[in-house]
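> Sharing a sequence plus its predicted fold:
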Amino acid sequence: MCGIIGIVTKRREGQTAEIAVECLDRLSYRGYDSVGVATLGDNLEVVKMKGKVEDFSHKFDVNSIRGKVILGHTRWATHGPPTDYNAHPHTDCSNSIAVVHNGTIENFRELKAELEMLGHKFKSQTDTEIIPHLIEEFKRRGMDSFSAFKATVNAIEGTYAILAVIRGDNRIYFAKKYNPLVIGIGEDTNYISSDIPSFLPYTKTIVVISDDEVGYLTADSPLNGGVYIEHKGEKIEVNDRIKIINWDAESASKEGYRHFMEKEIMESPRSVKETISGLLADIDEVMKAVKILKDSRRILIVGAGTSYHAGLLFSILLQREGINAIPVIASEYYNYRTSTDDSILAISQSGETLDVRLAIGKFKAEGSKIISLTNVIYSEISRQSDVSLYTSAGPEIGVAATKTFTSQVASLLLLWSAIKDEDFSYLRNAHIVVEDSLSLSGKASAFGEELAKQSNAYFLGRGLSLPLAMEAALKVKEIAYIHSEAYPAGESKHGPIALVTQGFPVIFINGEEDLGLQDNVQEMKARGSKTYSISINKSLNTDREILIKVNDKRLFPLAIAPLIQILAYRSAVIKGTDPDKPRNLAKTVTVR
């Protein structure tokens, strides 16, 4: 879940490091325990530290770092705690090879022991450090740089996106397996990164790298051999891979908002509108997905975190139609066995979530058809799918999913209506429901300010409101660090209510005109709870309430989603936490 960037340029050396640090800042949602860069000019220079990108910029004079080839890394710690010496890049014994890596090397202990027996000295606790030493060892045995790099990749087991530079060679070597890696083609400068937004201000021309591919990058254009890729020894025709994306650089900047999360919540109406428009424009693909789902004995809906909550809501909609739909937490995929009669709907904002990828790999091997819903075109999950559907939320920088969740829900409502053979023209007004909801932001912020004073909270819901309650509890936990739990409201009597004392906050999510929630509210009030509710069309008579008018009740999840996000955001701001970069979390989870 780290962020990596590589830049190779023909331009003046003084600009390269500054650009690399800017790119790292746009990647910091992937991890921010430590940061570092390696520059290659006449010599190899490595500068790194524990801390965030802004700390790095304050500590070091970036403009003084010279080199036309540069690697950068921002870390989410897996092997070894966040320290200066565990920060990437890592080097070999002779300080002539530097490597940055995202992923996990499963056999690093065995390889490290072998390398130590051969005289290699290690300076960190990371699994990554074996990579430069392996390259060094293979070069000692007479291999050229690319052969040594490929031999290293063949020796390691696990997941990886690797970038390496070698002194005396103005190329960036790369390899990918399970973790994202994409090339950006610029004028006199080429980029390679974990994610497109990192280099978006400089180019919209990309080449996506697939699993088990290796290659190298120079400053030349692809037409002149600037990008070389091979798969299991076979050369890939790079020009066939070149794509132009339609994201704009401004969409990846704060545009005057205090945090990316706030900006991205406010972008939800546009994201929903563009998502629905995009799916309707690609209705043939939607209907291919619908046919697969209708013809299935079972539908397994796979997701992690927020995407799982969107999938859970969709599964309830399908179950109410008598369809055998099973929500699956992606990391628990091994508990399920599928067949050719089953279909899989994989939901992932990034399209790179490792647990989702492993799940669809297993289910595909068992003969099931794969449908994906992602926010990133050409992502690994979308490329592994029989049918690929996309939200059009644009880049989301804040770690906590906001506009992407709302766009996922809108997409799934369209898919649900299509499965029912229902006219889904009502979804053309979906963005208006989100806009109307955001007009109540002040009330949701007031809820958040009160919640910020608490240590614990319950979020309760019934039916389709339960996944929204679960999403609200997750958001409050991950960015405000308040212990919050979600339960089916009727289940609260079977244990959870024992913790309710005077003033204990209980937030009810009510999207379906009660379903018995009135009784649950009274139960909590009788125990001294401070009750809150976010309700559609009908009051629950809680102590504090946000009441939203929604004419078409099918759209109620789109009204509730932005308000629970604002509630959590405001709680975080009042507590003084950073909602864009919650501790211990990263945007795209690419480790198991």
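Now that the structure is in, tell me what you want to look at. Computed from a prediction, not measured in an experiment: that's the story for all the values here. Numbering: from 1, shown residues only.
> switch to C-alpha atoms for all contacts and neighbour counts from now on
OK.
> Help me confirm that Ile326 comes into contact with Gly303.
No - contact criterion CA atoms under 8 Å: Ile326 and Gly303 do not qualify, at 11.3 Å.
> Which one's more surrounded, those two?
Comparing Ile326 with Gly303 by other CA atoms under 10 Å, the one with more neighbours is Gly303, at 29 against 19.
> structure B:
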Amino acid sequence: MCGIIARVGDGNATETLLSGLENLEYRGYDSAGIAVQNGSGVKVHKCSGDVSDLESTLDSRPSGNVGIGHTRWSTHGPPTDENAHPHTDTAGDVAVVHNGVIDNYDQLRTELQANGHVFESDTDTEVIPHLIDEYRETTGDTEQAVRRAVDTLEGSYAIAAIVDGEERIYAARKGSPLVLGVDDEEWFLASDVPAFLEYTDEVIYLEDGDLVVLEPDSYRLTDLEGNPIDRSVDTVDWDPKDAGKGEYDHYMKKEIHSQPTALSNTIEGRIDDGDVDFADLPPGAFADVESVQLVACGTSYHAAMYGGQLLRAAGIPATALRASEYESVAGPVDENTLVVAVTQSGETADTLEAVRTGSARGGRTLAVTNVVGSTAARETDEAIYIRAGPEVGVAATKTYSSQVVTLALLSQRIAADVPDATPADDRAAMLDALADLPRHVETVLETSRAETLAAETLESEAYVFVGNGFGHSVALEGALKFKEITYEHAEGFASGQLKHGPLALVTEETPLFAVCTGGDDEKTKTNAIEARSRGAPVVAVGPDDHPLCDVADAHLSVPETHPVWAGLLANVQLQLLSYYAAKLLERPIDKPRNLAKSVTVE
């Protein structure tokens, strides 16, 4: 969580910092701030609220060619002006922005206060500028002071700091993402590439233990002992326009409507004469796999459930596990266990910790992620990219669809290698139907009645989503999306579990959305009818010819296709339902309360 932007180069940094913060606001919007340095002091401007609130407080743009900025998702202390970043030392000579959690801040704060340092906030971050100031006094050198400060910290951090009288930015990372943007006339640092994508697509992904010093015409990258480090410069293949809203009112709506393109990119080049082909994984790459553990959080966990079911159907023992619980529930892991980290950002703290645990226990690791150069991609043995392009809306949409397709292809690729596996009998039909998926999503987007249905059900007390097989994970995802952005109570269940307790919640004021895939739907039909007999309005979400459509009160239609992909089409309908309900309720759709896009702290 939290977004960092920093810039050094010719010209005023302020406009770049503000635009970077706007591009990063999906990472946190409790408060925002900037600090610039122009040789006559470090000027800090910050406030609670979002970036537009910050801009409204600036009577004039502060000048300076070196600056840092931050948009906050609160962990220590409420979202107040005082707790907003940047934070400074007592004299205001050192300003710091920080993403992460400092575990030993209580101890450090007590020690620094005993030495005369005065604190103004409740945050853990504020110890960092005071530490730098303390070590500047003892070393007489800012770079050494920064090294000593970060070496003193326990926990996770991405840090950027500026100092009065110095045309430099000092930055370091451990456990939180930080990427360096490279341009001919200026340098950037940010938590995520979209912050500066309009200026450069040349990037260096920093790794844990890296420390970088940026100056107007150069950068130096070292480890914490000062030894030079060489990191490759990568080119990001995202179009800067993909990081904007374009003609849409919200990022979420744009990203829902960009799914046909995202899915085409996900599929491209990965099916060859009826076989699944991942370029960096030669035939036989998975021949020694005996079991698969998929670890993920939130929406990515629902995609992992989808992938796990496909693997089990192919005769490969597979389990989707919540990453936050992995250490205690994973069970045996050995060299024949494939641990798959499913993470959009590649920086999700719980997922990274889970895959590290799996590796430490002897497992082979693989990342399914959207971000080239992310921590997950670097730390696992192999990586497969979902190719969804940048996703800014906090509520994941297109990345879920691309994750599911990538995991579905991976399941068939593994099944082709494992000697005792049993690839699906209709594998050819499944892969043939996949080629039509982008077009089918386009049909859903063009014909959906979700907006009308959202209005008709808006006054409901709660919303229930059910599904069986592939429909179960879609029901869970539909409920998650609905509660994330509408703030209304929504629950997802396996169809057969409805009568084992949840049916007590069903009334005429709780519409039930039944996800139908055209395969293994009998439990969904019978339980939906039972809920309807108790007064619940039933909405069938599936193909037009599904038997449930004849008895349902309403229908969200999806094109006829293979059952594996029907669930994804149903999910698009539920994404639209959530979006339009939230819009009618006037919710902040792209910035739901208490949530951030990339959860980089445990």
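On my side now, so go ahead. From a predicted model like this one, the values you see are computed outputs, not experimental measurements.
> can you give me the strands for the stretch 101-250 of the first structure?
With DSSP state E, counting those that start in this stretch as the criterion, the stretch 101-250 of the first structure has strands at 158-166, 169-177, 182-185, 189-193, 205-208, 213-217, 227-231, 234-235, 242-244.
> List the residues that contact Val372 of the second structure.
236, 385 (CA atoms under 8 Å, 6 or more residues apart in numbering).
> Matching it against the first structure, which residue comes up?
When the first structure is aligned by TM-score structural alignment, Val372 of the second structure is paired with Ile377.
> go on, Lys253 of the second structure?
Using TM-score structural alignment, Lys253 of the second structure pairs with Glu262 in the first structure.
> And for that match, the neighbour number?
Other residues lying near Glu262 of the first structure total 19 when counted by other CA under 10 Å.
> next one: Asn551 of the first structure
As a burial measure, Asn551 of the first structure scores 11 neighbours (other CA under 10 Å).
> Could you do Tyr458 of the first structure as well?
26.
> once the two are aligned, what's the mean deviation for the helix or strand harbouring Phe513 of the second structure against the first structure?
Using DSSP states H and E, Phe513 of the second structure maps to strand 512-515. Superposing on the first structure and averaging over aligned pairs (mean CA distance after the TM-score superposition for the first structure), strand 512-515 of the second structure comes out at 0.9 Å.
> in the next helix or strand after that strand, what's buried?
Remark: after strand 512-515 of the second structure, the chain's next helix or strand is helix 522-533, criterion DSSP H and E. Judged by neighbour count (16 or more other CA atoms under 10 Å), helix 522-533 of the second structure contains these buried residues: 522-525, 527-529, 531-532.
> swap in stretch 255-274 of the second structure?
Across stretch 255-274 of the second structure, burial judged by 16+ other CA under 10 Å covers 255-267, 270-271.
> Let me know the closest of those to Ala354 of the second structure.
Checking these against Ala354 of the second structure with CA to CA, the nearest one is Thr266 at 25.4 Å.
> wait, what's in contact with the aligned residue in the first structure for that closest one?
Using TM-score structural alignment, the partner of Thr266 of the second structure in the first structure is Thr275. By CA under 8 Å, 6+ apart, the residues touching Thr275 of the first structure are 390-393, 407, 410-411.
> Let's have these in CSV, adding distance to Ser331 of the first structure.
CSV is the format used below for those (distance: CA to CA, whole Å):
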residue, distance to Ser331 of the first structure
Tyr390, 22
Thr391, 23
Ser392, 26
Ala393, 25
Ser407, 23
Ala410, 25
Ser411, 23
